[in-house]
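J.: Attaching a predicted model along with its sequence, questions to come.
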Amino acid sequence: MTPALEEIDLDFADLGRTGLQTSELQLGTWRFGKENEAGELEIGEERATELLDAYEAAGGRYIDTADVYGGGDSERWIGDWLADRDRERYTIASKIYWQTREGDPNSRGTNRKSLRHRIDALLDRLDTDYVDVLYIHRWDDETPAREMMKTLNGLVESGKVHYLGASTLRPNAWKVARANEIARNEGWEPFTLLQPRYNLADREIEGDYLEFAREQGLAVCPWSPLGQGFLTGKYDREEDLPEDSRVAASSRFQESYLTEENFALHDELDAVADEVDASPAQVALAWLQHREGVSAPIVGARTVDQLRENLASATIDLSDEQVDRLTAAKEGPYDDL
């Protein structure tokens, strides 16, 4: 039985070597204000507020957004919600990279002009003086790393940003290492957080990426911890996908997740879930929280009930033997984490 929100009481986790402590699970808000293919909002403002309230009720204090989520609505709604609360009690992370103004190439990337304009715009939407974490949403190969790091350092020195992070750079950890070397040589603020895709089925970052993060003391805050819904058990190897399914038209999703290897992994996930009287989603999230070097995975949900189930993963106690079984259920070039 999934506990009530008030009974979950999320613990605090260290964010690498930043010295910052915040909730062990983050609330992801990428669906806030997002329109589906039919032009309908996946999560409107009223539902967004309900989800923020539910997350807070479970002890949650770490909210992840981006300046492009919902065309800026995600940040605006978070800002409205924060207005009646003590801002200092919450960790807010946002991201910058994707183009925000049609026809304006300078509204994309991490060049000086883009970064300086967009930080002011997102702070205005959030109605706050600073963000705790600012991520570059993707790597900008058109902007020299030195220029980017100098500009980002200026945002930290101005007090508009506390910590810097890099999102979705799994094959390119060397770029973060190079940028950090430049920053440290100049006495600038380095990247201290990483935000890759990582889950029980998608283990690409295991090996050099996680080893690099661990040795450098970088916090790893994974997104897509449930493999776009695959690890919830909603897909069956024996059943055809509905024709109107979002993933039916996605060859990448099918090739990445709907494989016999992953369904065999899911069999083990289901077995462990039965043993601990939890859902597959809760066990998949609990496994991720047992991985060395992982800090505060990002969980999202469409409904309060879904969010409650996901947050309750923090109450699941997996044994070392169960963690090892889940880890070994899929072969790959993994390190000894």
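T.: Right, received. Where do you want to start? Residues are numbered from 1 along each chain as shown.

J.: C-alpha only now, for contacts and for neighbours.
T.: OK.

J.: can you count the residues close to residue 215?
T.: Neighbour count of residue 215, defined by other CA atoms under 10 Å: 9.

J.: Second structure for comparison follows:
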Amino acid sequence: MTDADALDLDFVQFGGTGIHTSELQFGTWRFGKETEQGNVEIDEDRAYELLDAYEAAGGRFIDAADVYGGGKAEEWIGNWLAERDRERFTVASKIYWQIRDDDPNSRGTNRKNLRHRVDRILDRLDTDYVDVLYIHRWDDLTSTREMMKTLNGLVEAGKVHYLGASTLRPNAWKVAKANEIARAEGWEPFAVLQPRYNLVDREIEGDYLEMAHSEDLAVCPWSPLGQGFLTGKYSREDGLRGESRAAESSRFQDAYLTEENFDVHDELDAVADEVDATPAQTALAWLMHRRGVTAPIVGARTTDQLEENLAAAAIDLTAEQVDRLTEAKGGPYAGL
């Protein structure tokens, strides 16, 4: 296994923004998240331990959303940042999901909701600005012109530096249209995209990645390990029989525990053995070798898991190994 102790994450160009981001970003979606049993996946003390471990590895990009943990994720990040030089970190958050019962205006990207929620984000983070503000989903009820004008106003007010769009697969045309409107009006366009992308979820290959490349947009994928499927914790026998720990989720079963995906995992295991790494590290390394990908977003429940994931940055795959993994599902599409 690649040694995480000596790891020092590099910086990579963040699309056409002129700034740089850590080659692996840290996602905080489990901070304060309650399970169906009423347990908290990552409590406050563990959150600080994880942030410490990420910082120790040289990580400087922290990804959040205003709904993570009902706002707790941002509060804890703000507390943690208070003891550090804020300017050394890039912080992102997201807005979309409804936050107040019986209030339809507390959802989406309408002007009222965006302006109100950005102020609450800044309060929780205890900062004057966020480096990146994502729309968490596309809002078909709000006109694209209203959304882009409002987002531009947040940039002009100094509350936001750059704009991003999360989870718009496969609607590349919506981003292109929004950026066309923004540039025609002299407004700030989207600078970064955050899609789902990993060895078995390949829906963004083609038009989406090509659009991002043509627009010089950063691409920072979430779910790089396929909701845990690519870590190797699900066996083919139990998974296909519906007897794995994930069998109670029919959605996960149908999406991941398939013959085709286990075939991909077989190739992943073979390459992992060749480079003396874990399947999770190898899956992340493949993603980092994909042209058009800027920096995957990783998360973990423990510091050991996080350090394992971050160590993927030290794995150097050959072109032949990248091609084998690429061709294991969906044919030989080589990217851009």
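T.: Received the coordinates, thanks. Small disclaimer: the values here were computed from a predicted structure and weren't measured.

J.: Now for residue 39 of the first structure, how many residues are close by?
T.: Other residues within reach of residue 39 of the first structure by the criterion other CA under 10 Å amount to 8.

J.: Equivalent analysis for the one 5 residues further on, please.
T.: Other residues lying near residue 44 of the first structure total 18 when counted by other CA under 10 Å.

J.: contacting residues around the residue nearest to it when sequence neighbours are not counted?
T.: Here the nearest residue to residue 44 of the first structure in space, its sequence neighbours aside, is residue 33; by CA to CA, 6 or more residues apart in numbering that works out to 5.6 Å. The contact partners of residue 33 of the first structure, by CA atoms under 8 Å, 6 or more residues apart in numbering, come to 41-45, 69-71, 73-74.

J.: Could you pull out the buried residues of stretch 101-115 of the second structure?
T.: 106-111, 113-114 (16 or more other CA atoms under 10 Å).

J.: now that stretch, how far from the centre of its chain.
T.: On the basis of CA atoms, centre = their mean, to the nearest Å, the separation between the geometric centre of stretch 101-115 of the second structure and that of its chain is 23 Å.

J.: What is the end-to-end distance of that stretch?
T.: Looking at stretch 101-115 of the second structure, the gap from its leading to its trailing residue is 19 Å under the measure CA to CA, to the nearest Å.

J.: ok so, going back, return the subset of the buried residues of stretch 101-115 of the second structure lying in helices.
T.: 111, 113-114 (DSSP state H).

J.: Which residue of the second structure lies farthest from its centroid?
T.: If you look at how far each residue of the second structure sits from its centre, by CA atoms, centre = their mean, the farthest one is residue 241, at 30.9 Å.

J.: where along the stretch 51-200 of the first structure do the strands fall?
T.: Taking DSSP state E, counting those that start in this stretch, the strands of the stretch 51-200 of the first structure run over residues 62-64, 91-96, 131-136, 161-167, 191-195.

J.: Show residues contacting the longest one.
T.: Just to be clear, that refers to strand 161-167 of the first structure. 18, 130-139, 152, 155-156, 176, 189-196.

J.: average distance between that strand and the second structure?
T.: On the superposed models, the aligned residues of the second structure are on average 0.3 Å from strand 161-167 of the first structure, with distances taken as mean CA distance after the TM-score superposition for the first structure.

J.: which residue numbers in the second structure go with that strand?
T.: Under the alignment (TM-score structural alignment), strand 161-167 of the first structure falls on residues 160-166 in the second structure.

J.: what's the distance between that stretch and the middle of its chain?
T.: Centroid displacement of stretch 160-166 of the second structure relative to its chain, using CA atoms, centre = their mean, is 13 Å.

J.: roughly how far apart are the residue farthest from the centre of the second structure and residue 211 of the second structure?
T.: Residue 241 of the second structure sits 40 Å away from residue 211 of the second structure when distances are taken as CA to CA.

J.: picking up where we left off before, and which of the ones in helices among the buried residues of stretch 101-115 of the second structure is nearest residue 142 of the second structure?
T.: When these are compared for distance to residue 142 of the second structure (CA to CA), residue 111 wins out at 8.8 Å.

J.: So for the closest one, what's the nearest residue that isn't a sequence neighbour?
T.: Take residue 111 of the second structure and drop its neighbours on the chain: the residue closest to it by CA to CA, 6+ apart is residue 150, 5.8 Å away.

J.: Pretty sure that neighbour sits against residue 113.
T.: No. Shown here, residue 150 of the second structure and residue 113 do not form a contact pair, counting by CA atoms under 8 Å, at 10.2 Å.

J.: Out of the contacts of residue 33 of the first structure, who's the most crowded?
T.: Each of the contacts of residue 33 of the first structure was scored by neighbour count (other CA under 10 Å); the top score is that of residue 74, with 27 neighbours.

J.: which residue lines up with residue 65 of the second structure in the first structure?
T.: Superposed on the first structure with TM-score structural alignment, residue 65 of the second structure falls opposite residue 66.

J.: If we ignore the residues flanking it in sequence, what's nearest residue 205 of the second structure?
T.: Once flanking residues are discounted, residue 205 of the second structure sits nearest to residue 335: 6.8 Å by CA to CA, 6+ apart.
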